[in-house]
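**Student:** Show me the folded form of this:
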Amino acid sequence: MSDKADSTCPICSKSFPAGEIEAHANKCIFLNSDTPKRKRSVSPSDSTHSHHRHERKKSPAMNGSDPTNIPLTKQVIPKKIDDFVGQSHVLGESTILYTLLKQGDVPNMIIWGPPGSGKTSLASIIKHICRSEPDKLVYHSLNAAQCGVKDFQALATTAGNDLKNGKKTVVFMDEIHKFNKKQQDVFLGPIEQGEIILVGATTENPSFELNKALLSRCRLVVFEKLSSSDVHKIMKKAAEVMGIDVFSKGDKNEFQEDRTYIEEAALEWLGDTCNGDARIALNNFEMIQKYFSHEGKVITYYDVKEGVKKSHLVHDKKGDEHYNMISALHKSIRGSDPDAALYWTTRMIMGGENPLYIARRLIRAASEDIGEADPQALQLAVSTMQGCQLLGMPEADVLLAQCSVYLAKAPKSRKIDTALGKAKTCIAEQQGCQPTVPLHLRNAPTKLMKDLGYGKPGDYAGFLPESLKDVKFL
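**Tutor:** Got it, this is the predicted structure:
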């Protein structure tokens, strides 16, 4: 039991812990406005939002099955290309891929994108395309994390037999990067022979995780994170599937006790805080719906925000986003934008990035982009890394912030980095053997070496090899 005394709700007279009474009272006032017994209404206010009343659809429970056995992510997955939400740059009506799929033509392709961006949804559409033409297409789904090379080989053998009967086999291979590059060779023969049409999906960069031979045989389809508006559309579809009506705060409409309602602002909040991952938003929506199915029938923005409390600060510490953010920080410093440098530093800190990794990159930026223009910058960056080692997180956050802002404000000089690049090029492009060290530059610790001329100035007294005496790197 809590140490704090319970408080009594002034509306319903029920007792609640002190930490919960405010949230309950807000909801209780909302649900018990002065309206007829079986109808509730929202007071009008100035609002540009419109009311969205969906026709009541039968939920899985009404059809005789238990909806808890069917995840919401499965219930809303599209079956037709026109129902797909987002990724208009590759699946818009004017794109090649949209046209091909609309015609029932599935190409070999690799779908690369972050979690929850629609890869599985596109696979679902392809599955239904195949099922709409059973005499021409066969669909199989595998996951590279759960199957092996032999499983695919067995499937390819079956596909070869089906091809003799005029049927093409489409294989959706999820997490295709789980097969290493040598194992990925198993796809090449069946693709070349037309036994299978491969549709692979991956969250990892194909440039690093897939072999070149496979990439050359497949169209690369790049998915981006979904926008908040795209996720909002998916949330409204989910509400419709679950038989939940959507209302706006400023609407003046009657609420019926036998129906469930959710505030549109709540759906927008779910879309804003999932970081473009529709699966996260749908799972949160499903959790909220299940909770409030026992608590009441009107779900407000406040209910959702307080009920989910899920951080939207997602930072992939191993994938592409890891490198994208550190690149953004480095370029912000190079571009002398202290606000941007502070922003990207903070994003990484709050996302759980290793502070020593950030500090190492700050040291590099201090030398590469500032260099001779402000030698103090390098000293500060090194001290920042040492401070991070001594303090750890969360105390080290201000050290990283101070250093990134200082570097962004500091004068810039890439003279040393540019000169280093020229020196590397000079050495790499040297024809034949590398020049030897001139005799007069060599140490002569023994009499023999002195007799051979080590350390003695000759006709050439420069410090570079004689063949490079006219070269200037700086």
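**Student:** contacts, neighbours, all on C-alpha from now
**Tutor:** Noted.
**Student:** Disregarding flanking residues, what is the spatial nearest neighbour of residue 130?
**Tutor:** Spatial nearest neighbour of residue 130, chain neighbours left out: residue 137 (4.9 Å); criterion: CA to CA, 6 or more residues apart in numbering.
**Student:** got a list of what the one you found touches?
**Tutor:** Residues counted as contacts of residue 137 (CA atoms under 8 Å, 6 or more residues apart in numbering) are 130-131, 167-170.
**Student:** try 10 Å
**Tutor:** 104-106, 127, 129-131, 162-163, 166-170, 197 (CA atoms under 10 Å, 6 or more residues apart in numbering).
**Student:** let's see this one next to it:
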Amino acid sequence: MAGAGTLCPVCSTCIHSSDINAHLDRCLLRADARPKKARLDKSACIDNTKKAGISRDRTLLSMFQSTKEHSQVPGGEENVDTDGVLSPNGSTLVTSASVNSNVSVSGPKNARMDFKPLAERLRPETLDDVIGQDKAFGANTLLRTLIEGNEIPSIVFWGPPGCGKTSLAHVIANLCRRRGNTRFVTHSATSATTANIREVIRQAQNEQRLCQRKTILFIDEIHRFNKSQQDTFLPHIENGTITLIGATTENPSFEINGALLSRCRVVVLDKLSVEAVEKILHRAVHSLGASIVNSATDEIEGEFMHPEAAGK
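**Tutor:** The predicted structure follows:
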């Protein structure tokens, strides 16, 4: 029968028999196109899920950041911005805090130095401040004249502990810093390695070639270097790349290579006398603004008094 229809196996639509082939082609094309669209919809869904996840992460991040809150300290008007964690009883343990107040709390002018030991804070700054070594660094001595004239030779300081070897190196470092034409490098033989020394020498060669600057290398406890490590300095002292200053408590004739020792001037430092120690203590009292109290009479000796003590 010419008018009879045929059921489409793809879309289940009744189609005239003469049009069934063309209809099937269209249905199949639509069927092929449908998975692609579904894939596009799926990728779009994944993108939306990722965006939702990012938004949720940002929300959570903002929630955690909101724990940094300004809390008012009881009995005052200071706001503390805290990064803390909760203790077992629920209170906040402050790990870092910045205190904002209308009243600025100002520490001492040199508060950064308060972390240093007292001996480090009171080291002499100039040769005039050096006490107890007049034989080596007194007025009109050869070594003092050389140092003040910026003609510092290679030196080995030999003396007992506490006589001022490191302090003298500190004075020379200050002189170099003020003049600006000399680089001063400090190392300790107890921790430095041969690689550290070679790196200093390499930098000294560059400084000499590019900036026309000398390099002074101070090695504390130089006797702790073995013979091969001490030999590292020899050629560079000879050609003027570095000026070596060493400090030792041991007899350099036994602990330092003869070749290296012959290229250095040995300066023997004396043990500080009682008068020198007393002078150093009085200067420290003056520098700290403290006062000396007589234990027998409880009377304050001297004119130096800490400002807080003066107000009591």
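**Student:** List the TM-score for the superposed pair.
**Tutor:** Scored by TM-score structural alignment, normalised by the length of the second structure, the superposition of the two chains gives a TM-score of 0.60; 202 aligned residues with a CA RMSD of 2.6 Å.
**Student:** if we can go back for a sec, any quick ChimeraX command for the buried ones out of the contacts of residue 137 of the first structure?
**Tutor:** Selecting only the buried entries of the contacts of residue 137 of the first structure in ChimeraX, with 16 or more other CA atoms under 10 Å as the criterion:
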select :104,106,127,129,130,162,163,167,168,169,170,197
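**Student:** What is the neighbour count of the alignment partner in the second structure of residue 83 of the first structure?
**Tutor:** Alignment note (TM-score structural alignment): residue 83 of the first structure maps to residue 129 of the second structure. Residues contacting residue 129 of the second structure under the criterion other CA atoms under 10 Å number 13.
**Student:** repeat for residue 206 of the second structure
**Tutor:** Residue 206 of the second structure: 14 surrounding residues under other CA under 10 Å.
**Student:** mind checking how far the aligned partner of it in the first structure is from residue 302 of the first structure?
**Tutor:** For residue 206 of the second structure, the aligned residue in the first structure is residue 161 (criterion: TM-score structural alignment). As for residue 161 of the first structure, its distance to residue 302 of the first structure is 58 Å (criterion: CA to CA, to the nearest Å).
**Student:** ditto for residue 162 of the first structure
**Tutor:** 56 Å.
**Student:** Residue 220 of the first structure sits in which helix or strand?
**Tutor:** For residue 220 of the first structure, the host element (DSSP states H and E) is strand 219-222.
**Student:** Could you list the buried residues of that strand?
**Tutor:** The neighbour-count check on strand 219-222 of the first structure (16+ other CA under 10 Å) flags 220-222 as buried.
**Student:** tell me, that strand lands on which residues of the second structure?
**Tutor:** Going by TM-score structural alignment, strand 219-222 of the first structure lines up with residues 265-268 of the second structure.
**Student:** Tell me roughly how far the matching stretch lies from the first structure on average.
**Tutor:** When the first structure is overlaid, stretch 265-268 of the second structure sits 0.3 Å from its aligned residues on average, using mean CA distance after the TM-score superposition for the first structure.
**Student:** if I pick the closest residue to residue 404 of the first structure other than its chain neighbours, what's in contact with it?
**Tutor:** If the residues on either side of it in the chain are set aside, residue 404 of the first structure comes closest to residue 341, at 5.9 Å by CA to CA, 6+ apart. Residue 341 of the first structure makes contact with 326, 328-335, 401, 403-409, according to CA under 10 Å, 6+ apart.
**Student:** Right, I'll leave it there.
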